[in-house]
Every structure is written in C-alpha cells, then in structure tokens.
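Novice: got a predicted structure plus its sequence, pasted below:
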Amino acid sequence: MRVFQYYFMPMEDAQNIDALLSNCRELFNSEVNICLDFIRHLQVDGLKSAYREKVKQCHPDKARALGVSSDILKRTFVRISNAYETVLPYVTGEKDINRLITQQKKPSLRHDADQRQGQEQSVKKRDLWHTGSMPRKKLRLGTFLYYKRLISWQTLQEAIAWQRSHRPLIGQLALNYNFISVNDLNTIFLNVAPGESLCAVAKRLGKLTDHQIQTLLNKQASYNFRIGRFFIEMGLFSEREIAALLGSCTGHNRSVI
C-alpha cells in the first residue's frame, strides 16, 4: 500500500481558484479578462452591477414576456445566483483573495511515479504526521487514515475541504426549501455589506429566521461526498485499498464501543 503525500498547491486552494474563476465568468461578458487580479480589484458595486444585468436576462418573472418556460429561467437564475454567492465573499473581504493569488504564483511540484520514493521523506519533514498511538474512540475514515499514519495532516485537511466544496450553496438550498423566493434571494444578494455572510444578511433583512438558517446549514453539511473518493482520485489509494481500509475503520469503531 502506498504511503506518500503529493506536494503542490493545496487541493482546497486549487478547487477554490477554479470555481472562483469559472463562476466569475458566469457574471461578466466574455470580453472581460477574468483572473484573480481582476477579482482582487473588483468592487462590490461592480459585482452587484454585473449580477443585476445577468438577472434582468433570466429572472423567472420574465418567462411570459420572453416566451420560455419559467423553470428554464429559474434554473438559469439559480446558476447565476450560485456564481454570485461564490464570488461575493472574495470581493467583500470575507475570504482572502490575496492568499489564493500567492498560492497560484507558487511553483507546482507534482510527483511522477519515479520521483515519489526519493521525495517522500522530504515531504514528510514539511508536513505533520501522527506519531502517537491509535486513539480509543470512534473515527471517520479520513481521521482513521491519519492516525494510522497513512496520510498527513495536510492531506486530511485537503480531503475535508474537497468534501465541503461539493456541498450546495446556501442560497440554492433556501430556494429549494421555499424559505425564500427568487425576489428575496435577489434582495439579499444586493444588500450584502463588506465582510457580511449571506446568512447574516438574510437575518438582518428578516428573510430567514435563526431556525431556518440552522436548518440550511445542517442540510448543507449533510451533503458530503464520500471522502474515500478524494483519496482514489488523488491516486493515494486504489478502490480495493479504500474498501479494505473502510473495513479496518469499521472494525476499529466496533472495538471501542
């Protein structure tokens, strides 16, 4: 079984950059050169203006006038809203765009198969690896692999970030639950202050209650992809090895009941 750590841009940052640029392109015309520097200099008013223009073209209330299905326009509106919700925190400063720019400028050092053995030890020195015994408590698969010293702490964090990145956005969930209307979501988006989260705005405007917000956050957290898929996609373990490790993790958890 292979035990190594890829040394390159953290998975969370790589996924955030890809998602950020892709969603920003949804909001701006193709003539705009979308890059991280563009987003760094983007102002909230500029983002809101681009969002307004896109919404004018796809608001479900325009279905009859445009002669198209309101369901089609709603799906387009949700896609534009998700794009806006993804980009907004980096423009307001809630998330750090400068850190992504720094990570993007770092050299990418991906391991080829013939390099792994020689580089494994140097990578371990730069990362945190568990050195103690296996704790006597129930563990999730990712944590179990860390305590078994099969993955590093950094790899565990990247796997968790990957899992979280596949969750649906709060705005989309609020629409799905009929907690808010399309117009409510539009109002929430256009009233976000710098550093303010979407849930905080919705509460301030009286669009969502504390109970509804907690329901949405719990539902969002429940949409977790199986973390084993991350390790397989990264080439750390094969499907057969993950299946065997899941069995070992289950056995461990039964032994500590």
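Specialist: Thanks, I have the structure now.
Novice: switch to C-alpha atoms for all contacts and neighbour counts from now on
Specialist: Will do.
Novice: so residue 94: helix, strand or coil?
Specialist: Using DSSP: H, G, I helix; E, B strand; the rest coil, the structure places residue 94 in coil.
Novice: ok, it touching residue 198?
Specialist: No - assessed by Cα atoms under 8 Å, residue 94 is found out of contact with residue 198, at 10.6 Å.
Novice: between these two, tell me which one has more neighbours.
Specialist: Taking neighbours as other Cα atoms under 10 Å, residue 94 and residue 198 compare with residue 198 leading, 20 against 13.
Novice: distance-wise, check the more buried one relative to residue 89.
Specialist: Between residue 198 and residue 89 the distance is 9 Å, computed by Cα to Cα, to the nearest Å.
Novice: which ones are touching the closest residue to residue 160 other than its chain neighbours?
Specialist: Sequence neighbours aside, residue 227 is the residue nearest to residue 160 in space, at 7.3 Å (criterion: Cα to Cα, 6 or more residues apart in numbering). Going by Cα atoms under 8 Å, 6 or more residues apart in numbering, residue 227 touches 141-142, 159-160, 163.
Novice: chain center to the helix or strand where residue 38 lies: distance?
Specialist: Element membership for residue 38 (DSSP states H and E) is helix 36-41. In terms of Cα atoms, centre = their mean, to the nearest Å, the centre of helix 36-41 is set 19 Å apart from its chain centre.
Novice: okay, pairing it with this:
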Amino acid sequence: MSVVFKASEVFDACRVLFGPDIHLSYEFLDYLQTSGARSAYRQRAKEVHPDLVNGEDESLREQHAQMFHQLAEAFEIVTGFLDTRLIAPTQPHTRPQGRQSSNAAAEEKTEPPKSRSSEDRSGYYRGGVPARPMEIGLYLYYRGAVGYRDLMEALLWQRKQRPSVGSIARRWGWLSSEQVQSVLLGAQVGRFGARAVDMDLLTPFQVQTLLYFQRCRQQRLGDYFVEQKILTAEQMDRLVAQLADHNRRFRSRDPQRHAQRAAS
C-alpha cells in the first residue's frame, strides 16, 4: 500500500522546512514541488548543520545536531508526500445512516460498532470491492468496515512506529550519514530506496531487505482498529480470513501477472 500522509503531519514538516512564518494551506500543498522543498532544505541545512559550530560549545553542537536531524526528517516527510499525493485515496462519500453496504451480497457485512457516533465514523466507501488483490487497510476500507479518517489515522499510527529506511541502512553500516543526506538531496525522484539504487549506493536486494526489516518493526494495522474499539478482535479475524480468500481468488485468475508484480 502506498504511504498516505496526514495533512497535519505534512504541515508540521513544512514549518520545519520553510520556517514557522510560512502560510500553510491545502492550496500551498497543491502547488508545492519537490524542487522547492529541496531548495528550502539546502538553505536550512546551511543554517543548522552541526559542522557550522565545530570547536564551539558541545551543548550548542548537540542542539544543531538535533535541529539538523529534525530538518532531515521533515524533508523526508515532505518529499514522501509529494511522491505519493497523486495516488492517495480521494475523499470518499459518507455512508448514510441505515443504508446497507453494496458489498453485503458478495461478502459478509461487518457492522460498525455502536460505541462510535455516525459523525465520527463518516467517510465510508459505498462502492464494490475492487476485483484485485490488496492489503488489509484498503480491504477494510473498500468493505465499508472502517471509515476514511479511521484508515488515515491507522496508517499514521503504524508509520510512526517504524524507522526510516535511511536510518536502518545507516545503523547497519550500509550507508554513511553523508550518503543518506546525498540521497535525500539528490535529483532523483521516487522513494528513498529507489533513489539509493539509482545512485548505486544500495542494491535492489539490500532495499528489499531494508523494507522487510522495516515492516517487521511495525505493528499490524488491524491492531489499531481493535485498540480503538473500531472493530472487535473477532471481526478483525473474520475480515483477515475473508481478505485471504479474496486475494487467493483474484490471484488464481491471473497467476502470471501476479508473479510478475511480485518480482518487480
């Protein structure tokens, strides 16, 4: 599933990148380009880089190091958002109260829990489940089991628990801090791993290993919905089993295409 960023998270990163006085709006995000984010990052890096205070008070150097780390994280969030915003799910329709899901005839319907109000649970998908394999988050959304805002919150919750690919590669000794920064500042477009491969800093196998380790360090998306009492553990288990059947059904229809996608 493509990473979906929460607007407030992107706004906070923009404040770090462009300064606290920047006027932020959704229109600003619409017009923001990677070149502008990169230019702002380079300018701010010249102001907060730890090397600027070599020989100075150690506490001042640590402060600059922390600011530079926050700047690098903000740049990664903003550029990640710019890479994926065109394929993020569009705002869905709200499901009217009392309306039965159109998916009920095809698959067992999961009732929304009574403990959450209809206003909180707005943003339910009202179409059919796409006839293709998918991951659990999108399946829950397309089944009408969770709302759009619930899904966004869950993805953000999951994302905050996992380390960045660059930090893992640096910890394993595969990339130096300077190389991580060169990937973030490079002219290549795309996700961090793809850019590192394009720059001959990592191999595709290393990127796959890093991504696998990153996924292993995060909690399952379904845990969020159970913890927040959006779904019960029994409902979640049932939906996971139904997803397995769904994916098995559509993968078996075109196994060659699925094998090609898995290898890409």
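Specialist: Done, it's in. Only a predicted model underlies this, so the values are computations on that prediction, with no experimental measurement involved.
Novice: TM between them?
Specialist: The TM-score (TM-score structural alignment, normalised by the length of structure 1) is 0.61; 204 aligned residues with a Cα RMSD of 4.0 Å.
Novice: residue 30 of structure 1 maps to what in structure 2?
Specialist: In structure 2, residue 30 of structure 1 lines up with residue 20, judged by TM-score structural alignment.
Novice: distance check, its match against residue 56 of structure 2.
Specialist: On the measure of Cα to Cα, residue 20 of structure 2 and residue 56 of structure 2 end up 26 Å apart.
Novice: residue 183 of structure 2 now?
Specialist: Taken as Cα to Cα, the span from residue 183 of structure 2 to residue 56 of structure 2 is 29 Å.
Novice: more crowded one of these two?
Specialist: More crowded of residue 183 of structure 2 and residue 56, by other Cα under 10 Å: residue 183, with 22 against 10.
Novice: what's the helix or strand for that one?
Specialist: Using DSSP H and E, residue 183 of structure 2 sits in helix 177-185.
Novice: which residues touch residue 258 of structure 2?
Specialist: Going by Cα under 8 Å, 6+ apart, residue 258 of structure 2 touches residue 251.
Novice: coming back round to it: what's the match of residue 30 of structure 1 in contact with, if anything?
Specialist: Not one residue lies near residue 20 of structure 2 by Cα under 8 Å, 6+ apart.
Novice: helix, strand or coil for it?
Specialist: Bear in mind the rule, three-state DSSP; under it residue 20 of structure 2 is coil.
Novice: any idea how far residue 47 of structure 2 is from it?
Specialist: Distance, residue 20 of structure 2 to residue 47 of structure 2, by Cα to Cα: 15 Å.
Novice: residue 31 of structure 2 too?
Specialist: From residue 31 of structure 2 to residue 47 of structure 2 the distance is 25 Å (Cα to Cα).
Novice: these two: who's more crowded?
Specialist: Shown here are residue 31 of structure 2 and residue 47; by other Cα under 10 Å, residue 47 has more neighbours (13 against 8).
Novice: element containing the counterpart of that one in structure 1?
Specialist: Structural alignment places residue 47 of structure 2 opposite residue 57 in structure 1 (criterion: TM-score structural alignment). Counting by DSSP H and E, the element that carries residue 57 of structure 1 is helix 44-58.
Novice: in the next helix or strand after that helix, what's buried?
Specialist: Counting by DSSP H and E, the next helix or strand C-terminal to helix 44-58 of structure 1 is helix 63-66. Residues residue 63 are the ones in helix 63-66 of structure 1 that count as buried (16 or more other Cα atoms under 10 Å).
Novice: how big is the offset of helix 63-66 of structure 1 relative to structure 2?
Specialist: Its aligned residues in structure 2 lie a mean 3.9 Å from helix 63-66 of structure 1 after superposition (mean Cα distance after the TM-score superposition for structure 1).
Novice: so which residue is dead centre in structure 1?
Specialist: Nearest to the mean C-alpha position of structure 1, by Cα atoms, centre = their mean, lies residue 165 at 2.3 Å.
Novice: what lines up with that one in structure 2?
Specialist: Using TM-score structural alignment, residue 165 of structure 1 lines up with residue 159 in structure 2.
Novice: please name the nearest non-neighbouring residue to that match.
Specialist: Going by Cα to Cα, 6+ apart, residue 159 of structure 2 has residue 218 as its nearest residue, at 7.5 Å.
Novice: just give the nearest non-adjacent residue to residue 185 of structure 1, would you?
Specialist: Leaving aside its sequence neighbours, residue 185 of structure 1 sits nearest to residue 171 (Cα to Cα, 6+ apart; 6.8 Å).
Novice: burial check on that neighbour, number of neighbours?
Specialist: Residues within reach of residue 171 of structure 1, counting by other Cα under 10 Å, total 23.
Novice: so it touches residue 81, yeah?
Specialist: Yes - between residue 171 of structure 1 and residue 81 there is a contact under Cα under 8 Å: 7.4 Å.
Novice: need the contact list for residue 182 of structure 1.
Specialist: Contacts of residue 182 of structure 1 (Cα under 8 Å, 6+ apart): 60, 175.
Novice: same check on the one 10 residues further on?
Specialist: With contacts defined as Cα under 8 Å, 6+ apart, residue 192 of structure 1 is in contact with 198, 201.
Novice: so what does it match up with in structure 2?
Specialist: Using TM-score structural alignment as the criterion, the counterpart of residue 192 of structure 1 in structure 2 is residue 187.
Novice: and if you look at residue 86 of structure 1?
Specialist: Aligned counterpart of residue 86 of structure 1 in structure 2: residue 77 (TM-score structural alignment).
Novice: residues contacting its match?
Specialist: Each residue near residue 77 of structure 2 by Cα under 8 Å, 6+ apart is listed here: 10, 13.
Novice: and the helices in the stretch 1-150 of structure 2?
Specialist: In the stretch 1-150 of structure 2, the helices defined using DSSP state H, counting those that start in this stretch lie at 7-18, 26-31, 34-48, 58-84, 136-142, 148-160.
Novice: in the last one, what's buried?
Specialist: So the one you mean is helix 148-160 of structure 2. For helix 148-160 of structure 2, burial by neighbour count (16+ other Cα under 10 Å) applies to 148-156, 158-159.
Novice: ok, now the third one?
Specialist: Across helix 34-48 of structure 2, burial judged by 16+ other Cα under 10 Å covers 34, 37-38, 40-41, 44-45, 48.
Novice: now do the fourth one
Specialist: Neighbour counts over helix 58-84 of structure 2 (16+ other Cα under 10 Å) mark 61, 64-65, 67-69, 71-83 as buried.
Novice: then stretch 247-257 of structure 1?
Specialist: If you call a residue buried by 16+ other Cα under 10 Å, then stretch 247-257 of structure 1 has these buried ones: 249-250, 252-253.
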